[in-house]
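S.K.: Sequence and predicted structure below; questions after.
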Amino acid sequence: MGSSAVTKGRFLSLEGGEGAGKSTQVRALAAALGDRGIDTVVTREPGGSEGAEAIRALLMQGDATRWSARAEALLFAAARADHVEKVIRPALDAGRWVICDRYIDSTRAYQGVAGGIDDRAILALHDFGSSGLLPDRTFLLTLPAEVGAARAAARDGVAADRFARRDPRFHAAVAAAFDDFATSEPARFSRIDATQPPAVVTAAMLDALADLLP
């Protein structure tokens, strides 16, 4: 890192429904921060570490009813515990910025609100498995459900994962949950309009990071 780089690691997550462009924006944000001399680690959930990637294969493949919401929550918590221990914590301790495609708020939305599991139970698992680690800033990429569904269908086709294949009511519940989280935690969440051109979305995230940037 150059002399202008920060010494304190930061943890950023991107959240949102299917087709919001999270993966694209994770890469774009990492490149933009790199241009500013910030050393970044790009990762994802479920996955990000060897153990978590093995669990990802169990979670993302198969029929939509392969796992119950309760079983999914436990698998996600296990994957996240390994991810935090092996990748996220070491990077933050080394002063790097971690940018994660989904994190705990996806579990809260998909398995919690949409899956019918109490948020306190989800957070209790997180407290045990990952010592309650939360991002410094979470970007919620928002767009109409029908737009996201069309984007996801064009991207994945018949290869859509178990979660993308859920019915519209499920995805509406997920979107409402994310919106509630952002409303209740305004210091952590920044809503970003994902219907804008990709470069505009990236610029909006950078603007929302102004208080953390060197």
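M.R.: Sure, I can see it.

S.K.: CA atoms for contacts and neighbours, from now on please.
M.R.: OK.

S.K.: Strands along this protein, start to end?
M.R.: 11-15, 40-44, 97-101, 137-142, 189-193 (DSSP state E).

S.K.: number of nearby residues for residue 192?
M.R.: 19 (other Cα atoms under 10 Å).

S.K.: if we can go back for a sec, nearest to residue 165, out of the strands of the chain?
M.R.: strand 11-15 (18.1 Å; Cα to Cα).

S.K.: rewinding a little: now the strands of the chain as JSON lines including distance to residue 154?
M.R.: Shown next, in JSON lines, are the strands of the chain (distance: least, Cα to Cα, whole Å):
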{"stretch": "strand 11-15", "distance to residue 154": "20"}
{"stretch": "strand 40-44", "distance to residue 154": "21"}
{"stretch": "strand 97-101", "distance to residue 154": "20"}
{"stretch": "strand 137-142", "distance to residue 154": "18"}
{"stretch": "strand 189-193", "distance to residue 154": "20"}
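
S.K.: Put this next to the first one:
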Amino acid sequence: MSGIFISFEGPDGAGKTTAIKRIMPQLQKMTDKEVVLSREPGGSPISEKIRKIILDIHDEEMDPRTEALLYAASRRQHLVDVILPTLNEGKVMLSDRFVDSSIAYQGGGREIGTKEVANINNFAIEGHLPDLTIYFDVTPGVGLARIKKDHEGEMDRLEKAAISFHNRVYDSYAEIVKQNPNRIKTVNAEQSPDKVAADALNLITTRFPKIFKVQGE
């Protein structure tokens, strides 16, 4: 595969989706490769159907292991339908969340085991990890305050979880970052949106200088 795979991770309220929207057009101007943006859960027709089940606020009785398996199933379909074809065509693949989210949210947040969830997802992705992951670091208190302030409509099932759940997610992310220093690079997401986007963009262009040509260089 000749493409580049970049994922974006972070707790709820980290502002990564906003940052990605700012980064994507800038990246496209810096390269002759097509830049493709997708998301998880979802990203392809079947995966989007699974997303609706996972995040439905009426599915409070969903078993944590069922939830983890649904995320892995959605991810597998997304990988097959979108990510691998994009990479095989030599394009730049940006994904708003990928496997690290499941390890942090289901493995840590739902307390069913980070190793167990990692194993489920290893089966789903067959070793296809991102070339670079940008982690947007925001503490649960700050992130949840942002969601309550800015959210339009009803929050989804995971956003409505107790603060203890979000604390476990945050701690799990910290461990994932620690274990993967070469792949995962951190941005302080408690800065202004402009600074967060600029820092993330800098991490990407620094990692792939031959792909993304910074103006003036």
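M.R.: Arrived safely, thanks for sending. Because the structure is a prediction, the values reported are computed rather than measured.

S.K.: Overlay the chains and give the TM-score.
M.R.: Once the chains are laid over each other, their TM-score by TM-score structural alignment, normalised by the length of the first structure reads 0.92; 208 aligned residues with a Cα RMSD of 1.5 Å.

S.K.: thinking again about what came up before, point out the one among the strands of the first structure that comes closest to residue 114 of the first structure.
M.R.: Closest to residue 114 of the first structure of the strands of the first structure, according to Cα to Cα: strand 11-15, at 15.2 Å.

S.K.: which residue numbers in the second structure go with the closest one?
M.R.: Under TM-score structural alignment, the alignment places strand 11-15 of the first structure onto residues 5-9 of the second structure.

S.K.: what does residue 132 of the first structure align to in the second structure?
M.R.: Match for residue 132 of the first structure (TM-score structural alignment): residue 127.

S.K.: how near is its match to residue 174 of the second structure?
M.R.: 22 Å (Cα to Cα, to the nearest Å).

S.K.: who has more neighbours, the two?
M.R.: More crowded of residue 127 of the second structure and residue 174, by other Cα under 10 Å: residue 174, with 15 against 9.

S.K.: Trace the more buried one over to the first structure, please.
M.R.: Aligned partner of residue 174 of the second structure by TM-score structural alignment: residue 179.

S.K.: do the same with residue 110 of the second structure
M.R.: Looks like residue 110 of the second structure aligns to residue 115 there (TM-score structural alignment).

S.K.: Can you give me the neighbour number for its match?
M.R.: 19.

S.K.: what's the closest non-adjacent residue to it?
M.R.: Of all residues not flanking residue 115 of the first structure in the chain, residue 69 sits nearest, at 5.3 Å (Cα to Cα, 6 or more residues apart in numbering).

S.K.: Report the contact partners of the one you found.
M.R.: 111-112, 115-117 (Cα atoms under 8 Å, 6 or more residues apart in numbering).

S.K.: go with 10 Å
M.R.: Residues counted as contacts of residue 69 of the first structure (Cα atoms under 10 Å, 6 or more residues apart in numbering) are 75, 107, 110-112, 114-117.

S.K.: if we can go back for a sec, how much space is there between the match of residue 132 of the first structure and residue 33 of the second structure?
M.R.: Going from residue 127 of the second structure to residue 33 of the second structure by Cα to Cα gives 24 Å.

S.K.: which residues sit against the longest helix that the first structure contains?
M.R.: Longest helix in the first structure, counting residues (DSSP state H): helix 168-184. With Cα under 10 Å, 6+ apart as the test, helix 168-184 of the first structure has contacts from 15-18, 105-115, 138-146, 148-149, 163-165, 188-191.

S.K.: Mean deviation, it versus the second structure?
M.R.: Superposing on the second structure and averaging over aligned pairs (mean Cα distance after the TM-score superposition for the first structure), helix 168-184 of the first structure comes out at 0.6 Å.

S.K.: Provide the angle between the direction of that helix and the direction of strand 11-15.
M.R.: Relative orientation of helix 168-184 of the first structure and strand 11-15, computed by axes from the mean of the first three to the mean of the last three Cα atoms, to 10 degrees: 140 degrees.

S.K.: List the buried residues for helix 168-184 of the first structure?
M.R.: Of the residues in helix 168-184 of the first structure, 170-171, 173-175, 177-179, 181-182 count as buried by neighbour count, 16 or more other Cα atoms under 10 Å.

S.K.: what residues are up against the residue most central in space within the first structure?
M.R.: Among the residues of the first structure, the one closest to the centroid is residue 102, at 1.3 Å (Cα atoms, centre = their mean). Contacts for residue 102 of the first structure (Cα under 10 Å, 6+ apart) come out as 12-16, 22-23, 26, 43-47, 138-140.

S.K.: now, among these, which is nearest to residue 33 of the first structure?
M.R.: Nearest member of those to residue 33 of the first structure, counting by Cα to Cα, is residue 26, at 10.6 Å.
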